[in-house]
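J.: model the structure of this input:
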Amino acid sequence: MQTDSSFTFVLFGGTGDLSMRKILPALFEAHRAGGMLADSGKIVAVARHATDRGEYIEWVNKHVKPHVSKNGVDEAAWASFLERIEFVNIDLGKAEDFVHLRDAIQDLPGIRVFYLATGPSLFVPICHALASVGLNVNSRIVLEKPLGYDLKSSNAINDAVGEIFAEEQIYRIDHYLGKEPVQNLLALRFGNALFEPLWRREWVESIQITIAEELGVEARGDFYDNTGALRDMVQNHLLQLLSIVAMEPPHSMDSDSVRDEKLRVLRALKPIDPRDIGKVAVRGQYHAGVIRGTAVPAYATEPGVKPDSRTETFVALKVEIENWRWAGVPFFLRTGKRLADRVAEIVVNFRAVPHSALGASALRAGANRLVIRLQPNETIRLYCLAKQPGEGMNLASVHLDLAFDQFFREGQMEAYQRLLLDVINGRLALFVRRDEQEAAWRWVEPILNEWKASNKPPKPYASGTWGPAASSAMLAQHGTCWLEEEN
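T.: Below is the predicted model:
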């Protein structure tokens, strides 16, 4: 992915956790690879927690360097990367301070990218301040989630930002869309004649999409207690992955063709009747438990969390898509904190053969399945049946692997690295369009409203497990189970 695109990358929230762990390490990896970033490209960090460039570089060396290059840091590359970095100290709450930013970047070349790695409450003030000093032209703006608390607040932010930046200037980022296996899912489906004829209701029995975390809310208790798993993970990451899995073949891979097809999926989601929410939606909250031998506290005792909190840290949903391709196929979505393992995966369960001439073993579970692992290791694995060596026709489940790190010699690109390069180069396909976001909020909002109206507490689950038993019971009603329960 070579580029000659000159750029000025302005990072608001330059000393924040996201900048430290993801954004600056991703930019360094692109710089270290050579040819991905134009030599003239500059990174301008904006923050209040440093007084000048020297202090900021000291902070970068201390806090960012440990997060880059798993196999050690190339010191020469690191030193040349630091030369790209400039720093501006401004108060984001004072529009008049943005004159200093304008003066600092007005003579720098190329497209301007403004990355808002801040809380959503600052999105609109920052955009207005940029416009007040003429920085909303020849520019792109990147908005991190969460973009609003509900449909109304999301629309309010989008309306305000849309008055200042055109839709084609706005990059709403969802880092799961930048992961290598998600890209390979598109290649698998639309580049291979083997899978596309099977990718429909006649041959698919069910689909599971899981994003599980071992970590709790860590230092994000104040934020998370006002958000919850449905807003934090389902409305964006899980529904975006669902739309990628279920979309029709796009006319081409240009940005609007891909996003048009994703939008059709989101608009085809079967609305959940509030009277049925107890049957198709499970919410839970983690209690104290043990993960990998270490005792961890209950959610309600985490810093920043209200002791009587009813915020969900776990959600499992049964989702249906009302169109010809997917009618009647259940999609099971699941996400949670303090679960038994850190994993993100898509499981496509194909139907068993209609009649087995090879005996009952040909109908066993564990075969006729495609597992797309997004994290921690990125692989695609196809399970099928094969004859065991020896006498008789005894079948066993075997798998075919596409392990990217073994098959391809070049290293994989991290999700943020790919997405940041797409912003710099003006590629919108992997970013969320406003109408997609609105469709997702419209589908999620009745669930939020019903949970609020009922005022029922989330179901408890012990940390280190796979969530409330009701999650497993929901799948059992459909004659299936979560992947890890099969054995």
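
J.: hey, let's count contacts and neighbours off CA atoms from now on
T.: Noted.

J.: could you find the closest non-adjacent residue to the residue nearest the centre of the chain?
T.: Centroid-nearest residue in the chain: Tyr176, 3.1 Å away (criterion: Cα atoms, centre = their mean). Excluding its sequence neighbours, the residue lying closest to Tyr176 (Cα to Cα, 6 or more residues apart in numbering) is His237, at 6.4 Å.

J.: same question, Leu483
T.: Val347 (7.8 Å).

J.: burial check on the one you found, number of neighbours?
T.: 22 (other Cα atoms under 10 Å).

J.: what strand or helix carries it?
T.: strand 343-350 (DSSP states H and E).

J.: what sits against Arg369?
T.: Going by Cα atoms under 8 Å, 6 or more residues apart in numbering, Arg369 touches Val347, Val348, Asn349, Phe350, Leu382, Tyr383, Cys384.

J.: should've said Ala288
T.: Going by Cα under 8 Å, 6+ apart, Ala288 touches Ala295, Val296, Pro297, Ala298, Tyr299, Ala462, Ser463.

J.: hmm, Val305 and the fifth one touching each other?
T.: It stands for Tyr299. Yes. Tyr299 is in contact with Val305 according to Cα atoms under 8 Å; the separation is 7.3 Å.

J.: which stretches in the stretch 201-350 of the chain count as strands?
T.: Secondary structure of the stretch 201-350 of the chain (DSSP state E, counting those that start in this stretch): strands located at 204-212, 281-287, 289-291, 294-296, 314-319, 331-336, 343-350.

J.: next, count neighbours for Gln2.
T.: Gln2: 12 neighbours (other Cα under 10 Å).

J.: for the comparison step, fold the sequence that follows:
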Amino acid sequence: MNKPKNHILVIFGASGDLTYRKLIPAVFDLFNQKLLPKNFAILGIGRTEMENEDFRNKMQEGIQQFSVTKPSGEDEINSFVNQLYYFSFDTQSPDEYALLKWQLRELDEKCGTDGNFIYYMATPPSMYNVIPAQLAKQGLSDENDGFKRLIVEKPFGYDLETAQKLNNELLQHFKEEQIYRIDHYLGKETVQNLLVTRFSNGIFEPLWNRNYIHHVEITSAENIGVGNRGGYYEGSGAMRDMIQNHLLLLVGIVAMEPPTIIDSTNIRNEIAKVFHSLRPISEEEVPNYVIRGQYIASNIKGEKVKGYREEKGVDPNSRTETFVAMKCFIDNWRWADVPFYIRSGKMLPTRVTEIVIHFKSTPHHLFANNESIVNNHNQLVIRIQPDEGLLFKFGMKVPGAGFKVQNVNMDFHYSDLDSTHLPSAYERLLLDCMLGDSTLYHRGDAVEAAWKFVDPILKAWKNNSEIKVHGYPAGTWGPDVSDNLIDGENITWRYPCKNLANDGNYCEL
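T.: Here you go, the predicted model:
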């Protein structure tokens, strides 16, 4: 594998939880696998006063607790943390960016990193337009003396208008090819494997269209509530937090056309085409296509669980959705009239994210006396998390007289690859940015197209108080009316278990 060029990773918001739990442990995993360049450094930037040694000690704790490849000894972890530096800095003060420039140039000369900088904004979204502007003002976005890359965490805007504004502001100071909009879902191995499953197997791609697929179902469920994030979630909700970015991204990968070659431009072109092909849902049509819900107090395994409106920081009369189920269509040749069903929610029975391809039933039911197989289409289940892998469901004859048919499972689990290191999402994505590969990052036009699709839904909820927010008891699969979205007799959502295989025999929640 190619190694990245020498560079400095500059983390804005380095005293925060994301850096401690995700970023530094992921970079340590790259270091442990000898995937970092010879000359490399991390400069953490935060408002908290800290010396280099304090920062290193704190990050060492994070590595020991959260890294995938655990340190084998003190020497190993010390050789890594010695490449960490900290600069106390007020990112809202324009005058201090000249000091940052001096600090970067000094560290660049000391470490021999050839003027290559990656800026990671692990900050509140309010800083997404401030930091790039000030960096550009100091000439720190200029690539004449080395590459300069900017990683932006979601959310990429709050609605279509703010997303467009953010993109315009970023493009005033950095070129599109310098901007890396990160979504950790794209860093998951199983998401990337979806491309391989489709495009390297002759048995799938010929069937991957409206002629053979009845519908596509995408679920992302969490078995926890909002916890201490009630204040944040009140301004977000499930639509902004999950649907607009993570789950529409999965729709894009499932539905995209084969790219001419596997590279950043071609793959992202095809995903953007899917977003532009989504059939618009007008404000008046929202009640027919989208169900929203909010978890209410319940008892789970004998323990009383609070409802959303009882959570800290939540308005007692809140109409913020903690559950969304929706039906959408992609108006192109491949997917005409094939419904895509998407749902996401908090306080559901288990934590699971999966894509289910429901194939059409056979045109002639030779075994029509067996209702169990007639009403169960073949399914390909692509499990993103947990118990990552693939599951294929198809009918087989039960041994004995007659032609009694039952569904059986054929499965593959990533855990079977014992000798293979499965990188964390941030590990994979950070390495790609270091290599200059933006394939697994969002592009500005695709972000705006996704917002354009969900914007009328958000406006309908805001403007029409008659659209219901359905309560559902915590620990259930959301409002029962969400089943009404699904077209077809005797067809409902799949109710997944934590265990991918043997789901017909037992269900672990």
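
J.: in TSV: the strands of the stretch 201-350 of structure 1, plus distance to Glu378 of structure 1.
T.: Formatted as TSV, the strands of the stretch 201-350 of structure 1 follow (distance: least, Cα to Cα, whole Å):
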stretch	distance to Glu378 of structure 1
strand 204-212	13
strand 281-287	27
strand 289-291	23
strand 294-296	27
strand 314-319	23
strand 331-336	18
strand 343-350	9
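
J.: wait, which of the ones you listed is closest to Trp59 of structure 1?
T.: strand 294-296 (30.5 Å; Cα to Cα).

J.: for the aligned residue in structure 1 for Ser318 of structure 2, give me its contacts.
T.: In structure 1, Ser318 of structure 2 lines up with Ser309, judged by TM-score structural alignment. By Cα under 8 Å, 6+ apart, Ser309 of structure 1 lies in contact with Asp225, Ala300.

J.: likewise Pro349 of structure 2?
T.: Pro349 of structure 2 touches Glu222, Asn223, Gly475, Thr476, Trp477, Leu509, counting by Cα under 8 Å, 6+ apart.

J.: what of Arg351 of structure 1?
T.: Listed by Cα under 8 Å, 6+ apart, the contact set of Arg351 of structure 1 reads Trp203, Val204, Glu205, Asn368.

J.: was I right about the second one contacting Val348?
T.: What that stands for is Val204 of structure 1. Yes. Val204 of structure 1 is within contact range of Val348, at 7.1 Å (criterion: Cα under 8 Å).

J.: the residue nearest to Leu483 of structure 1 and Val371 touch, don't they?
T.: Yes. The criterion here is Cα under 8 Å, and Val347 of structure 1 meets it with Val371 at 4.6 Å.

J.: just checking, what residue in structure 2 corresponds to His287 of structure 1?
T.: So, by TM-score structural alignment, His287 of structure 1 is matched to Ile296.

J.: what's the neighbour count on the nearest residue to that match once chain neighbours are set aside?
T.: Of all residues not flanking Ile296 of structure 2 in the chain, Gly307 sits nearest, at 3.8 Å (Cα to Cα, 6+ apart). The tally of other residues near Gly307 of structure 2 (other Cα under 10 Å) stands at 18.

J.: now Asn89 of structure 1
T.: 19.

J.: okay, the strand holding Val347 of structure 1 sits on what stretch of structure 2?
T.: Matched against structure 2 by TM-score structural alignment, strand 343-350 of structure 1 falls on residues 352-359.

J.: again with stretch 390-397 of structure 1
T.: Under the criterion TM-score structural alignment, stretch 390-397 of structure 1 matches residues 400-407.

J.: tell me which residues in the matching stretch are buried?
T.: Lys404, Val405, Asn407 (16 or more other Cα atoms under 10 Å).

J.: element containing the last one?
T.: Translated: Asn407 of structure 2. Per DSSP H and E: strand 405-413 holds Asn407 of structure 2.

J.: ok, and what's touching that strand?
T.: 367, 370, 372-373, 387-398, 501-502.

J.: which of the residues you listed fall in strands?
T.: Gly389, Leu390, Leu391, Phe392, Lys393, Phe394, Gly395, Met396, Lys397 (DSSP state E).

J.: map Thr420 of structure 2 across to structure 1 for me.
T.: Aligned partner of Thr420 of structure 2 by TM-score structural alignment: Glu410.

J.: oh, that last question was meant for Tyr120 of structure 2, not what I typed.
T.: When structure 1 is aligned by TM-score structural alignment, the residue opposite Tyr120 of structure 2 is Tyr115.

J.: what do you get for Ser220 of structure 2?
T.: If you follow Ser220 of structure 2 across to structure 1 using TM-score structural alignment, you land on Ile211.

J.: again, but for Ile267 of structure 2
T.: Match for Ile267 of structure 2 (TM-score structural alignment): Val258.

J.: ok, that match touching Glu248?
T.: No. With contacts counted by Cα under 8 Å, Val258 of structure 1 stays clear of Glu248, the gap being 9.1 Å.

J.: that older thread, most neighbours among the contacts of Ala288 of structure 1, which one?
T.: Highest count within the contacts of Ala288 of structure 1 by other Cα under 10 Å belongs to Tyr299, 28 neighbours.

J.: having no further points to raise, I will conclude here.
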